[in-house]
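>>> predicted model and sequence below, questions to follow.
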Amino acid sequence: MERDSMEYDVVIVGAGPAGLAAACRIRQLNPEVSVCVIEKGSEVGAHILSGAVLEPSALNELFPDWKERGAPLHTEVKGDDIYVLKDAEKASRVPNLFVPETMHNDGNYIISLGNLCRWLAEQAEALEVEIFPGFAASEVLYHEDGSVKGIATGDMGIGLNGEQKDSYTPGMELHARYTLFAEGCRGHLGKQLIEKFRLDEGKDPQHYGIGIKELWKIPADKHQQGLVVHSAGWPLDESGSFGGGFLYHLEDNQVAVGLVTDLSYSNPHVSPFDEFQRYKHHPVISQYLEGGERISYGARAIVKGGLQSQPKMTFPGGMLIGDDAGTLNFAKIKGTHTAMKSGMIAAETVVDAIAADRSSDELSDYAERYRASWAWKELHKQRNFGPAQHKWGNILGSAYAFIDINIFKGKLPWTLSDKTPDHATLKPAADCKKIDYPKPDGKLSFDKLSSVFISNTNHEEDQPVHLTLKDSEVPINHNLPVYDEPAQRYCPAGVYEVIEAEDGKRFQINAQNCVHCKTCDIKDPTQNIVWVTPEGAGGPNYPNM
């Protein structure tokens, strides 16, 4: 069936902070510019997952009256605690004097990023932006000259066997003068655009972590609204991994607790999910959670390569913005403000181009505007934090960051580099220590399937599997004997299993469990797993995350 099409001045893929900030800013600057936002989640915010502590700098610029408008920023940070966890029982609190200034949170807010995006969508709709949730952008469309023409949403009603069902509906083409890709970390289409236009040429490979988070309701006598707790060390250092944990006290006796595991780890026996379950048993964390109730669970990859890994953000007919382009500031463990700012600069660039009737050319002036912004300057100042962590680990890397950022203000005359992509860091399983993770107790720690259940994840079962393999033989014939098939462990949702069958072992993909974290697309050692979009509205549905 032929696809219908719709025409807009600007199409934005992804209703996260970057995409929505861009949409709002375009309409603020020129209400005559037509803007459409496509979102694969069942609603705006359904797929949004972050810690999150918000630095409100970009929000202040976009909506200076956000308080009067009722933005969901209810909890200002009142205290910062940073710990080095030495083992399963001991910890040392880091004096504020020795904490990199990027980790101080004065003036910041503990928020639900999903709720902030829902609010931003309301502001966008008030500005007459058209927002279509439940539709996955599955394909980039091109003009004959190779410039981007827009996107196509995925067909609906395709069966597992690839045949059309009675409910079949073809996708819709959305054509635009400019298309902004704001899909978040490891965007499906952004990845294709980076390759097609060689946007990462001359750059370090991108680097990632996986953040796993739970939302808890805890007893009132243990709740300290506004308290931010960060940690490094145990349990990740036992497995030779890097990363760190967090626990944020929101309003209504709720806390967000999570662990970020750097995906540069080398031991294929590491399970980020099980590392997180161990983490919650440390007394620094368990003192708040005991007697509480787990409300929600989720996982998402985060992009952390910084400026050294940031691809060129423009190409003919469009741009990458937000974490599709790697704008997160890993030194701050924050990316919402920089993502929003990248979208706002993109909006200003697009509006000027449309006013000048520049159609579908490359908006190369965006790079100059971005480089002149506080967002670029902030990322440049803190550019060495991530590579230092990779080179020397959390403790020595943080000590370097203290000297680089606090003392020299990021002006040391060198830039550290990390040329090894995360998928290439795994060692053979036989050369690494196996890890005996404790069984969950059902009070502080839990199993994967019960966790996925409370993420409200759902996919239509009779549809093509969206976790595709370039070669179906690789998992059993290569990854299993060499790496003990690490997909069984790096996936935080129990998607991948090695099954003992009568005719031997087989690789099973439980695609219905997928929480869209993208870790498999990143960490698979042979880059054999490729994440593609399922039917729109499939995936998790995160409340208050």
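Ah, there it is.

>>> okay, CA-based contacts and neighbour counts for the rest of this
Noted.

>>> for the helix ranked longest in the chain, name the packing helices and strands.
For the chain, the longest helix by residue count, based on DSSP state H, is helix 336-355. For helix 336-355, the elements it packs on are helix 17-29, helix 57-62, helix 365-371, helix 374-381, judged by 3 or more CA pairs under 8 Å, 6 or more residues apart in numbering; DSSP states H and E.

>>> second structure for comparison follows:
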Amino acid sequence: MSRDVMEYDVLIVGAGPAGLSAAIRLKQLSQANNQELSVCVLEKGAEVGSHIFSGAVLDPKALQELFPDWQALGAPLHTPVNQDTFVVLGEEKAWPLPAWSLPPLMRNHGNYIISLGEVCRWLAGQAEALGVEIYTGFSAQSPSYDAQGRMSGVITGDMGLDKQGQPTANYTPGIEIRAKYTLVAEGTRGSLTKQLEARYGLRAASSPAKYGIGFKEVWRVKPEHHQKGLVAHTLGWPLDASTGGGGFVYHHGEHLVSVGYVVHLDYRNPYVSPFDVFQTYKTHPKLKALLQGGQRLSYGARAISEGGVQSLPEMVFPGGVLLGCSAGLVNVPKIKGTHYAMKSGMLAAESVFEGIVEGSPEVLTSYPQALRASWVWQELFAVRNVKPYLSRWGTWAGTLLGGIEMWLASWDIRLPWTLKHNAADHATLAEASQSRQPVYAKPDGVLTFDKLSSVSLCNISHDDQQPCHLKLAVADRAVRVNLPRFAGPEQYYCPAGVYEFVEQAGEKILQINAQNCIHCKTCDIKDPTQNITWVPPEGGSGPNYVSQ
């Protein structure tokens, strides 16, 4: 059965803040210049925002540039930050840092607590009003290339395959979508991005990519516990000083609190369970008092880019560019990337539009040049050494060194060095024989929960009969290598109970419960032998976070 072919001027993969901002900017430019321009956005989720789970803090500067009248247009920024705290936690105590001690770039004055999914749905409405075509439930499975090796678009995933990958009666082949330019905005550790990096050697000159895994739950708390507009960040317990990470609490909406935790994925102990770190975090007296008598409404987890400017790949390749988290534009100490993603989409759109008008593909090189000249680069360059400091010298010395450098940057003093990352996250695990298993809080079903009850809140939709989207390079490597050397870390790092070591016919095997997968991609990042590859499942599959 042959594939249908659709053609556009510009194809954008991913309806997140980067992709939608690029689409909007392209249409704004085309209308301002009386230029006809066809723009298509592909989104693998069932709806725009269904794979975006974030009670985030948004710096509105990119939105202000994209839509100077965003307030009149009804952008869903309803909760301005009115209080900003940073707290160091011990097991029982908490020590708030004075506001004056925080570097200016870590403060949240002028920012908003948002639902990122809601903001993306609003951006999608603005894009469609401008004439952008958005197709949800279609995953970009692989790039397509022309005879010169230039990316010419994507091929979407086939539908209606059985577990063995064979066509069923409902089989529909994927569509080839061709475009003059393809903008890849599929988020952190995207499968398309990985293929493009390998083909074009986009990471040949950069430090290894670095990641964290971020968790979040949305709770409805008692009215007397709610402080609308409060943003709190924490450092310390329950992680030890050699394992990087920290927590956050955002008060927004009608008595809603987004409580979350980020664990840096360069940890050494193979027994570390980031999910259980997060659950234990909530048992601290400060968190327990806040959540007591409340109701957990939702749960999610996603990988986060943490490498900084030294880990950025080449963002331009023949036929397209990388945007936002696909490139790794995240500020680690601020735990922010949305406004960088939006600005990168806008700058890429301007380069692409120039290329279409001039008929010159080479003009795309103006995109990274414009990015380096923008406030995005200025902010990311100022914090470039924070993550290496934490990785090399641990939480306390790393935080002190990073804080000093950020203060110097606020006074326009730039230190002359840029520290590189020593190793990729999958290469940092110690042997199980050299490690001790941490003790975590037991699930009580009130404050702390197990993985499966948490996954049930993700509204996952995976057809049990579709092919497994978690691919093993060597079927028995997990049992032969990972289990004896590293205690089978996949059973610990996965936040959804996807990986289990079970006995079958008297032998251990790795069982993959792909139907539990919430698309965090931690397995693709942290597996010590790089044996697991995450690929998009059938379009529309996965979590559905639209309700939050």
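It's in. Since this is a predicted model, take the numbers as computed values, not measurements.

>>> just to revisit the earlier point, now the longest helix of the first structure: which residue numbers in the second structure?
Using TM-score structural alignment, helix 336-355 of the first structure corresponds to residues 338-357 of the second structure.

>>> name the residues of the matching stretch that are buried.
Neighbour counts over stretch 338-357 of the second structure (16 or more other CA atoms under 10 Å) mark 338-356 as buried.

>>> what ranges does the stretch 351-500 of the second structure have for its strands?
Along the stretch 351-500 of the second structure, the stretches classed as strands by DSSP state E, counting those that start in this stretch are 470-472, 499-504.

>>> rewinding a little: any chance of the helices and strands packed on helix 336-355 of the first structure in a markdown table, plus distance to residue 171 of the first structure?
Output for those, formatted as a markdown table (distance: least, CA to CA, whole Å):
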| stretch | distance to residue 171 of the first structure |
| --- | --- |
| helix 17-29 | 21 |
| helix 57-62 | 33 |
| helix 365-371 | 31 |
| helix 374-381 | 36 |
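
>>> turn these into CSV, including distance to residue 486 of the first structure and mean neighbour count.
Converted to CSV, these look like this (distance: least, CA to CA, whole Å; neighbours: other CA atoms under 10 Å):
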stretch, distance to residue 486 of the first structure, mean neighbour count
helix 17-29, 32, 27
helix 57-62, 39, 18
helix 365-371, 39, 15
helix 374-381, 33, 18
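
>>> for residue 217 of the first structure, which of these is the nearest?
helix 17-29 (26.0 Å; CA to CA).

>>> what range in the second structure matches the closest one?
Using TM-score structural alignment, helix 17-29 of the first structure pairs with 17-29 in the second structure.

>>> need the three-state assignment for the residue in the first structure that residue 299 of the second structure lines up against.
In the first structure, the residue paired with residue 299 of the second structure is residue 297, using TM-score structural alignment. Here residue 297 of the first structure takes the strand state, with states given by DSSP: H, G, I helix; E, B strand; the rest coil.

>>> just to revisit the earlier point, highest mean neighbour count out of the strands of the stretch 351-500 of the second structure?
Comparing these by mean neighbour count (mean count of other CA atoms under 10 Å), strand 470-472 ranks first with a mean of 17.

>>> onto which residues of the first structure does that strand map?
With TM-score structural alignment as the criterion, strand 470-472 of the second structure aligns to 467-469.

>>> excluding chain neighbours, what is closest to the aligned partner of residue 156 of the second structure in the first structure?
Matched to the first structure by TM-score structural alignment, residue 156 of the second structure sits across from residue 153. Distance criterion CA to CA, 6 or more residues apart in numbering; nearest residue to residue 153 of the first structure, sequence neighbours excluded, is residue 137 at 4.3 Å.

>>> what number of residues lie near the corresponding residue of the second structure for that neighbour?
In the second structure, residue 137 of the first structure lines up with residue 140, judged by TM-score structural alignment. By other CA atoms under 10 Å, the residues close to residue 140 of the second structure number 28.

>>> now do the contacts for residue 140 of the second structure.
Taking CA atoms under 8 Å, 6 or more residues apart in numbering, we find residue 140 of the second structure in contact with 13, 42, 44, 154, 155, 156, 157, 192, 536.

>>> check the fit of the longest helix of the first structure onto the second structure and give the mean distance.
On superposition with the second structure, the average gap between helix 336-355 of the first structure and its aligned counterparts reaches 0.4 Å (mean CA distance after the TM-score superposition for the first structure).
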